[in-house]
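Trainee: Sequence and computational prediction follow.
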Amino acid sequence: MQPLAKAYIERLDTLAAEIQESEALQAYLEEEEEEQYMELKEAFEPRIAEIYDEVAGSHPLQLIDLETLLLKPEFEGLYLPKILGFTVLRGEVHAERMKYARPQDHFKEVLLAICNSANFDLLRKRIGQSIQMGFALSSDIWVTNLINAIDNKRVRYFLQGQKLERYRLLEERVLGYQRYQRQFRSDNFMSAEFPQSLSELKVLYAQLKRFLLFRVKGGYDNSSIIPHLKAFVENKEFQGHREHMEVMVLFALFFDLGEDDRAHLSKHFNAIRKDTAGFEESYFDYLLELHLSEDVTIAPEADKLMSEVVDHSIEDELSAYYGLMDVIHGKGYTTEEAQEAVKHFYMRREGLSVINECVRQTIYGYFARLVKNLEVADYPELFEISKLYPAYISIFANQQFNQLLKELSLEYVGKLLKKYTDKRGKDYQDIKKFVSTTFQDLGFLKEKEVVEMFKTRRKRKKADA
């Protein structure tokens, strides 16, 4: 975590003064009606949100300090319901139990600020679901202690009413958390603390990893994080641990580094690579995890960046793998030269090995990016793309790879059949001919399944009245 930059503090101070001097606040204090508070909210929350989004976008490690400053009474509780929701979702949750891994002190801090606000009666209308979810993910003892810390009986009763009995069931907590997450899917609120010791690494890593993946997926400006990542890479206490390797991989694959920073990373990466037993196995295990993840995409550009970090003079599986990636991405996966290189590499290793699965995922990624980005009108391109399927199906001889290609292609064909419904039209007939021949040749569909796909559905006649 970092303290909020002086420029942001000055903007907040100015905004707080404007809120206190505003006619909207004076009207609310005189009337004490919800309508006046809503006018205050509409006038100033967008400006708070603007500052929040700037910090979240470019300086995410300053978010907690920003949120703490917004707890001041001068801000009249504005934007706090939103922040409370962020604190609920920011916590690390154990998937098996759907409970927080650690007590969420910042959630408690924000909630207590709302409970002690002069505007609590209005704010309470916007925080019920957040409290319910935060309490459901926390331990009963922690929740009880929090509620007992409140002096106001009316507020205590309100909080006690947010402990829902149904969330005692694991399946209800899972469903509730999923529903709650969807409300914030377009918000940027993730932050993290970089560990400074090995004990902190084990405690804080899951949240740090989630934060880094979030930043990569969102395509945010990560320049403010790079100095912290470099310090993490340099930390000798961390080197050789799985968590350290994973951060180096994310750093290399997805962060925009200058020449000096990439050389710095390469120096540490290759030194650790040589000195750590089992490094290659751990590396490819994690690379496969990233390939299968929905959070990131290992595009050719990412492989090229990683290849620049890898010292190819070291004779090991990383050099062999990224030598192959250089051929695939440089020559093009459609070329015979690349296909021969893949075949040579693949045949020298066990078919079900992790490193071979990474190769299959790389090739599948090319097909997936092409097909998923095809417009319906571009369906002839699928005809051309599918001509490459047999070469890689033959090389890999892997049923899972075949199934992925099948599902990818059928999903696109499904879109085509929704668009082209005229069974006598040229488009429909071209698609039918393609599927009937190619999909059967590839083993994607049996003749009976093709017939069923293109069978005319009879409309039921309406019964006579």
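Mentor: Noted; the coordinates are in hand.
Trainee: all contacts plus neighbour counts: C-alpha atoms, from now on.
Mentor: Noted.
Trainee: Now for residue 369, how many residues are close by?
Mentor: Residues lying near residue 369 (other C-alpha atoms under 10 Å) number 12.
Trainee: Likewise for residue 459?
Mentor: Neighbour number of residue 459 under other C-alpha under 10 Å is 6.
Trainee: How much space separates the nearest residue to residue 146 once chain neighbours are set aside from residue 143?
Mentor: Closest residue to residue 146 apart from its sequence neighbours, by C-alpha to C-alpha, 6 or more residues apart in numbering: residue 108 at 7.4 Å. Noted for residue 108: a distance of 9 Å to residue 143, by C-alpha to C-alpha, to the nearest Å.
Trainee: second one coming, line it up with the first:
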Amino acid sequence: MYELDADYLDQLEVIAGEIQDSEELASYLDEEEEEHYLRLKEMFEPKIGMVYDEVAAKDPLQLIALETVLLNPLFEGLYLPKILGYSVQRGEINDRYKYVRPQDHFKEVLLAICNSANFDILKKRIGQSIQMGFALSSDIWVTNLINSISNKRVRYYLQGQKLDRYRPLDARQVGYHRYQKQFKSDNFHSTEFPETISELKVLFSPLKNFLIYRIGSRWDNTSLIEPLKNFLENKAFQETEEYLQIAFLYGSFFDLDEENSKHLSKHLNKVRTGLTEFDAKWLDFILELHKREDIELDPQADLRISALLDKKVKDELTEFYNLTDLIHNEGYMNEEVQDAVRVFYSRHQGLSVINECVRAVIYGYFARLIGNLEEKSYPDFFEETKLFPVYMSIFANQKFNQDLKDLSMAYVKKLLKKFTDKRGKDYQDVKKFVSTAFVDFKFLKEKEVVELFKTRRKRKKKQEA
């Protein structure tokens, strides 16, 4: 666990002092009325939240340390219900929707709440988090946790949160995703960087997903650079596929100064020439990221990696990134680029991984443009589709063609929702284009085009007798 910076500790110390000196707390201790505690919550939880949000944005590796400080009784249990929810979601789950490892931090936070003098009030805000945390944990782990509590009343309460309805897999899955939605806009993600091979195997998946989250959310990731450099320097990791993937994410998506770029380039090229089938594993990871919805492998990412690689090494990566440099710098609409793609593609088997990566790069351009087009910009869509036959001919790949069809159909359906006047110019332009082009592309048959633009009569409601 990473230590909390002194500045954050000072801010929390001030808040704790204000809580203990407040009239609201004095009134609550005197009268023990819930309304006084709620006033305490309204006054101080926003202050705690401001510190929490700052740490989450700038120093996410310190979040667990921050949450541990907030377990101190001086904070009177404030913010702990939120922290409990965060701890439930941080745990890595398997395909059975069970935690891969016991969640000690969830246990630590829950026990702090159970031992709080304000438990009777706090328990009104934690039921769903406990139910979900227990559902994702093993029965033995939950039983041991409950039995560790000496207070019978608290123990009975916890036993009541262990629900039979979450025993079936599908119920846990639905419940978990419904629970996640409550925290969709909250930033609470943290991770640990491994230091040994055994830790790497255990911590890699959470670390990888954490980095992808941070990349996709566009947070300030400056605080992650030093631990990432330490990771790269760990010789024990340098012959693992996990090392390759972390180096890829770091190199593709972090804006590095000259010193850090040279540091990464040195380690990356060293491993590149020493790890068996490095280029094949690298290309496999490119495809994995292209297929994920929570990260976009854009041209800038390709260019960052290309600048790090030693092009004197004659392998598939040099070949691939020389091509992507040309595509990104000259443009996929350029005829010379199209010729280069055709030559490159013909030198490899059609279903090879490297060719699939090339298709993904080209499709990415179509997807970014068409996926972001507004309805009024449909002439740009018409223009863009002129390139479809070019790349469909080069690749001769059914999956690529299907992806273009799905992308185009989604945009056309958006247009038809916008332009509902069937006699209007916009509607007629779209209909005329689709009727010709989509048939030529073999996206639709003529009968399917007719069906797409067919006027559907609304059923008349039966008159009451």
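Mentor: Happy to help now that I have it. As the structure is a prediction and not an experimental result, all values here were calculated from the model.
Trainee: So after superposing, what's the score?
Mentor: Overlay of the two chains. TM-score (TM-score structural alignment, normalised by the length of the first structure): 0.98; 464 aligned residues with a C-alpha RMSD of 0.9 Å.
Trainee: residues near the residue nearest to residue 146 of the first structure, how many?
Mentor: Neighbour count for residue 108 of the first structure, taken as other C-alpha under 10 Å: 20.
Trainee: Also residue 314 of the second structure?
Mentor: Neighbours of residue 314 of the second structure (other C-alpha under 10 Å): 9.
Trainee: what does it align to in the first structure?
Mentor: Residue pairing (TM-score structural alignment): residue 314 of the second structure is matched to residue 315 of the first structure.
Trainee: mind checking the SS state of that match?
Mentor: At residue 315 of the first structure the chain is in coil, as set by DSSP: H, G, I helix; E, B strand; the rest coil.
Trainee: gap between it and residue 331 of the first structure?
Mentor: Where residue 331 of the first structure is concerned, residue 315 of the first structure sits at a distance of 23 Å (C-alpha to C-alpha).
Trainee: Could you do residue 95 of the first structure as well?
Mentor: Taking C-alpha to C-alpha as the measure, residue 95 of the first structure falls 43 Å from residue 331 of the first structure.
Trainee: quick one: which of these two has more around it?
Mentor: More crowded of residue 95 of the first structure and residue 331, by other C-alpha under 10 Å: residue 331, with 14 against 10.
Trainee: my guess is the more buried one meets residue 339, correct?
Mentor: No - contact criterion C-alpha atoms under 8 Å: residue 331 of the first structure and residue 339 do not qualify, at 9.8 Å.
Trainee: re the thing from before, hang on, the residue nearest to residue 146 of the first structure is in a helix, isn't it?
Mentor: Yes - under three-state DSSP, residue 108 of the first structure falls within a helix.
Trainee: Wait, it touches residue 144, no?
Mentor: No - Residue 108 of the first structure is beyond contact range of residue 144, at 11.9 Å (criterion: C-alpha under 8 Å).
Trainee: what ranges do the helices span in the stretch 51-200 of the second structure?
Mentor: Listed in chain order, the helices of the stretch 51-200 of the second structure (DSSP state H, counting those that start in this stretch) span 63-69, 80-90, 104-114, 119-122, 127-136, 139-147, 152-160, 169-180, 197-217.
Trainee: Would you mind naming the helix or strand containing residue 413 of the first structure?
Mentor: helix 399-419 (DSSP states H and E).
Trainee: separation between residue 239 of the second structure and residue 287 of the second structure?
Mentor: In terms of C-alpha to C-alpha, residue 239 of the second structure sits 21 Å off from residue 287 of the second structure.
Trainee: Which helix or strand contains the most centrally placed residue in the first structure?
Mentor: Geometric centre of the first structure, nearest residue: residue 295, 3.9 Å, by C-alpha atoms, centre = their mean. Using DSSP H and E, residue 295 of the first structure maps to neither a helix nor a strand.
Trainee: Okay, buried residues for the one helix or strand residue 12 of the first structure maps to please.
Mentor: Using DSSP H and E, residue 12 of the first structure maps to helix 6-21. Neighbour-count burial for helix 6-21 of the first structure, with 16 or more other C-alpha atoms under 10 Å as criterion, is recorded at 9, 12, 15, 16, 19.
Trainee: One more: stretch 290-308 of the first structure?
Mentor: Within stretch 290-308 of the first structure, the residues scored as buried using 16+ other C-alpha under 10 Å are 290, 291, 296, 297, 298, 299, 300, 303, 304, 305, 306, 307.
Trainee: what about that stretch, start to end distance?
Mentor: First-to-last residue span, stretch 290-308 of the first structure, C-alpha to C-alpha: 19 Å.
Trainee: which residues touch that stretch?
Mentor: Residues outside stretch 290-308 of the first structure that contact it (C-alpha atoms under 8 Å, 6 or more residues apart in numbering): 213-214, 216-217, 249, 252-254, 266, 322-323, 325-326, 329, 358, 361-362, 365.
Trainee: what does stretch 100-119 of the first structure give?
Mentor: 68, 71, 73, 76-77, 80, 83-84, 87-88, 91-94, 120, 123, 134, 137-138, 142, 146, 150, 155.
Trainee: among these, which ones are buried?
Mentor: Buried among the contacts of stretch 100-119 of the first structure (16+ other C-alpha under 10 Å): 71, 73, 76-77, 80, 83-84, 87-88, 91-93, 123, 134, 137-138, 146, 150, 155.
Trainee: So residue 362 of the first structure, which state does it fall into?
Mentor: Assignment for residue 362 of the first structure (three-state DSSP): helix.
Trainee: residues touching it, list them.
Mentor: 291, 298.
Trainee: what's the answer for residue 25 of the second structure, then?
Mentor: Per C-alpha under 8 Å, 6+ apart, neighbours of residue 25 of the second structure: 19, 36, 37, 40.
Trainee: The last one: which element?
Mentor: Under the assignment given by DSSP H and E, the secondary-structure element containing residue 40 of the second structure is helix 34-58.
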